[in-house]
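**Q** Please work out how this folds:
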Amino acid sequence: MNEKILIIEDEKKLSNVIELYLKKEGYLTYTAYDGFEGEKKIEEEEFDLIILDIMMPNKDGWSLLRKIKSISPKTKVILTTARGEEEDRVFGLELGADDYMVKPLSMRELILRVKLRLKSKESSSLEKFNFKDITIEIENRMVYEEEIPINLTPKEFDLLIFMIKNPNQVFKREQLLDKVWGYDFMGDTRTIDTHVKKLREKLKFCNTYLKTVWGVGYKLERSNQ
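**A** Just a heads-up that it's a prediction; the model follows:
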């Protein structure tokens, strides 16, 4: 196991505990204790996963999350924060975070989430999809339609991949939030409608095959291929 994990956390005691547990699991660990130090490390080196505190001095986690996803979109990010409000959770996931944990952290749960995120990264890295006029490169998180690259946000990409992997199945909006956003929360499901709308605007493929099932949710129809 050679996965590299960066811990960006200004509470040094907590950072040390996280690092200890990760090292016991065989991960290579790196630490940063404020936003500036974290930004420097992600600019200098690529990591498989980053555990990112939101509230930090010098540069907050939101800014760093945007930076991470812009320069290394395939890097998994688990946000940590003392604030558990739904608005914060949704905002972080919208920005492209892969998971969200509220402090105080359970180390057992954190390690489990790290393993799950790295497993999903490993299983997807070798995959490539070709449907109709679109090509999707999982590792590079790139989508091409008629050989033209299409710019998708991290969650637009994740939603598209999930639907393609589960064709002809109807999913409720709550199910999509849980499966794609990786956090089971009882909140506003309009974010799904927004992302579907954006996918349809950007990809003719989605305009044709990503169907609304009225009163239920969405499905990707592939029976016409």
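**Q** rest of the way, CA atoms for contacts and neighbours
**A** Fine.
**Q** Next, the contact list for R200, please.
**A** Taking CA atoms under 8 Å, 6 or more residues apart in numbering, we find R200 in contact with C206, N207, L210.
**Q** Helix, strand, or coil at it?
**A** helix (DSSP: H, G, I helix; E, B strand; the rest coil).
**Q** would you list the contacts of R200 in JSON lines and tack on neighbour count, distance to Y33 and secondary structure?
**A** Listed next are the contacts of R200 as JSON lines, based on neighbours: other CA atoms under 10 Å; distance: CA to CA, whole Å; DSSP: H, G, I helix; E, B strand; the rest coil:
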{"residue": "C206", "neighbour count": "18", "distance to Y33": "42", "secondary structure": "helix"}
{"residue": "N207", "neighbour count": "15", "distance to Y33": "45", "secondary structure": "helix"}
{"residue": "L210", "neighbour count": "23", "distance to Y33": "43", "secondary structure": "strand"}
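**Q** please give me the structure for this one as well, since I'd like to look at both together:
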Amino acid sequence: MKTIEGTKLLLIDDEPHILQFLELGLTNEGFIVKTALDGLTGINIAHEFQPHIAVIDVMMPGMDGFEVCRLMKKSGAQTSIIMLTAKDDVEDRVKGLNIGADDYVAKPFSFEELLARIYARLRNQFPNLFNEVIYGPFKLNDRKKEFSYLNQTLHLSPTEYELLKYLVMNHGIVLSKATILDRVWGYDFQGDENIVEVYIRSLRDKLHDKNYQVIRTIRGAGYRVDL
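**A** Presented below is the predicted three-dimensional model:
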């Protein structure tokens, strides 16, 4: 997959040879890369740089990777965080995910694996960086605001587009009406939450989803798209 110009990565690791190796490889892939040898420097760079992805080593002296992750997420940054660890430890992975990490890679790792995980995070969190993103039978072009399903273009209103995009990008997750209203209509929306049902019904018609197999209703909980 071709990297979109302007994609920014921040690497934080106290091992200079790892930083140099990753910086060279990722720069050659077309990313804009900045590096830091310690957590505090990394936090300061992140504040100014606003990276799309931060790759953070867990085991660093002083401020460890968990604290760096926690502070970055607390700041409200939209950065997607991939943690690096020398330990393939379930407790470490759970701890990292619980404080906001988006993915985990255990050392030693291949450059190709890390690159694949970076692209996965970009597709999930920043689909607008790519001309086209594929989610199962769905194809999304956020620049053109176009959606297709099973290779058929869907003719959607702006709100239908944003609703379907939110459902598809969060496939496998049950989304309540309140959550959908907040993310699609905005937290200051004053209308009836049943507007969600109206738009879901319209999307099902356009997807020919008569049996509710694409957009599932989870009784008492909300809606879920399964790919």
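**Q** re the thing from before, and which of the contacts of R200 of the first structure is nearest to P104 of the first structure?
**A** Proximity of these to P104 of the first structure (CA to CA) peaks at L210, which lies at 39.7 Å.
**Q** what about that closest one, distance to I136 of the first structure?
**A** 16 Å (CA to CA, to the nearest Å).
**Q** which residues of the first structure does stretch 106-119 of the second structure align to?
**A** On the basis of TM-score structural alignment, stretch 106-119 of the second structure is assigned to residues 102-115 in the first structure.
**Q** Nearest residue to the middle of the first structure?
**A** For the first structure, the residue nearest the mean C-alpha position is D98 (3.0 Å; CA atoms, centre = their mean).
**Q** was I right about R83 of the first structure contacting V102?
**A** Yes - using CA atoms under 8 Å, R83 of the first structure is in contact with V102, at 6.5 Å.
**Q** related to what we said a few turns ago, specify which member of the contacts of R200 of the first structure is nearest to L65 of the first structure.
**A** The closest of those, once distances to L65 of the first structure are taken by CA to CA, is C206, at 27.4 Å.
**Q** That closest one - nearest residue in space that isn't next to it in sequence?
**A** Nearest in space to C206 of the first structure, with sequence neighbours left out and distances taken as CA to CA, 6 or more residues apart in numbering, is R200 at 4.9 Å.
**Q** superposed on the first structure, where does the lengthiest helix in the second structure end up, distance-wise?
**A** Determined from DSSP state H, the single longest helix within the second structure is helix 111-125. Its aligned residues in the first structure lie a mean 1.1 Å from helix 111-125 of the second structure after superposition (mean CA distance after the TM-score superposition for the first structure).
**Q** How about that helix, which residues are buried there?
**A** Buried residues in helix 111-125 of the second structure, counted by 16 or more other CA atoms under 10 Å: L114, R117, I118, Y119, R121, L122, R123, Q125.
**Q** The second one: what's it in contact with?
**A** Put plainly, it is R117 of the second structure. R117 of the second structure neighbours (CA under 8 Å, 6+ apart): D103.
**Q** does T35 of the second structure belong to a helix or a strand, and which?
**A** Using DSSP states H and E, T35 of the second structure sits in strand 32-36.
**Q** so what does that strand touch, helix or strand wise?
**A** strand 8-12, helix 16-28, helix 39-49 (3 or more CA pairs under 8 Å, 6 or more residues apart in numbering; DSSP states H and E).
**Q** highest average neighbour count across the ones you listed?
**A** Ranked by mean neighbour count, these are led by strand 8-12 with a mean of 25 (mean count of other CA atoms under 10 Å).
**Q** which one in the first structure is aligned with D38 of the second structure?
**A** Under the alignment (TM-score structural alignment), D38 of the second structure pairs with D34 of the first structure.
**Q** residues in contact with its match?
**A** I8, E9, D10, M56, P57, N58, K59.
**Q** Tell me which residue of the second structure matches up with the fifth one.
**A** By that I understand P57 of the first structure. Using TM-score structural alignment, P57 of the first structure pairs with P61 in the second structure.
**Q** In which helix or strand does that match reside?
**A** With DSSP H and E as criterion, P61 of the second structure is part of no helix or strand.
**Q** how far away is it from A46 of the second structure?
**A** 19 Å.
**Q** With I18 of the second structure instead?
**A** 19 Å.
**Q** Check Q190 of the second structure too.
**A** Distance from Q190 of the second structure to A46 of the second structure, by CA to CA: 36 Å.
**Q** re earlier: out of the helices and strands packed on strand 32-36 of the second structure, which gets nearest to S110 of the second structure?
**A** Of those, nearest to S110 of the second structure by CA to CA is helix 16-28, at 10.5 Å.
**Q** State the span of the first structure onto which the closest one is aligned.
**A** The aligned range for helix 16-28 of the second structure is 12-24, by TM-score structural alignment.
**Q** Stretch 201-209 of the second structure too?
**A** Using TM-score structural alignment, stretch 201-209 of the second structure pairs with nothing in the first structure.
**Q** Give me the buried stretch members for that stretch, please.
**A** Quick answer for stretch 201-209 of the second structure (16+ other CA under 10 Å): R201, L203, R204, L207.
**Q** for stretch 96-107 of the first structure, same thing?
**A** G96, A97, D98, D99, Y100, M101.
**Q** before we move on, what about stretch 194-210 of the first structure?
**A** For stretch 194-210 of the first structure, by 16+ other CA under 10 Å, it's H195, V196, K198, L199, R200, L203, F205, C206, Y209, L210.
**Q** what do you get for stretch 65-75 of the second structure?
**A** So, applying 16+ other CA under 10 Å, buried residues of stretch 65-75 of the second structure: G65, F66, E67, V68, C69, M72, K73.
**Q** Make JSON lines from those residues and add distance to E23 of the second structure and secondary structure to it.
**A** Converted to JSON lines, the buried residues of stretch 65-75 of the second structure look like this (distance: CA to CA, whole Å; DSSP: H, G, I helix; E, B strand; the rest coil):
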{"residue": "G65", "distance to E23 of the second structure": "18", "secondary structure": "helix"}
{"residue": "F66", "distance to E23 of the second structure": "22", "secondary structure": "helix"}
{"residue": "E67", "distance to E23 of the second structure": "23", "secondary structure": "helix"}
{"residue": "V68", "distance to E23 of the second structure": "19", "secondary structure": "helix"}
{"residue": "C69", "distance to E23 of the second structure": "20", "secondary structure": "helix"}
{"residue": "M72", "distance to E23 of the second structure": "21", "secondary structure": "helix"}
{"residue": "K73", "distance to E23 of the second structure": "23", "secondary structure": "helix"}
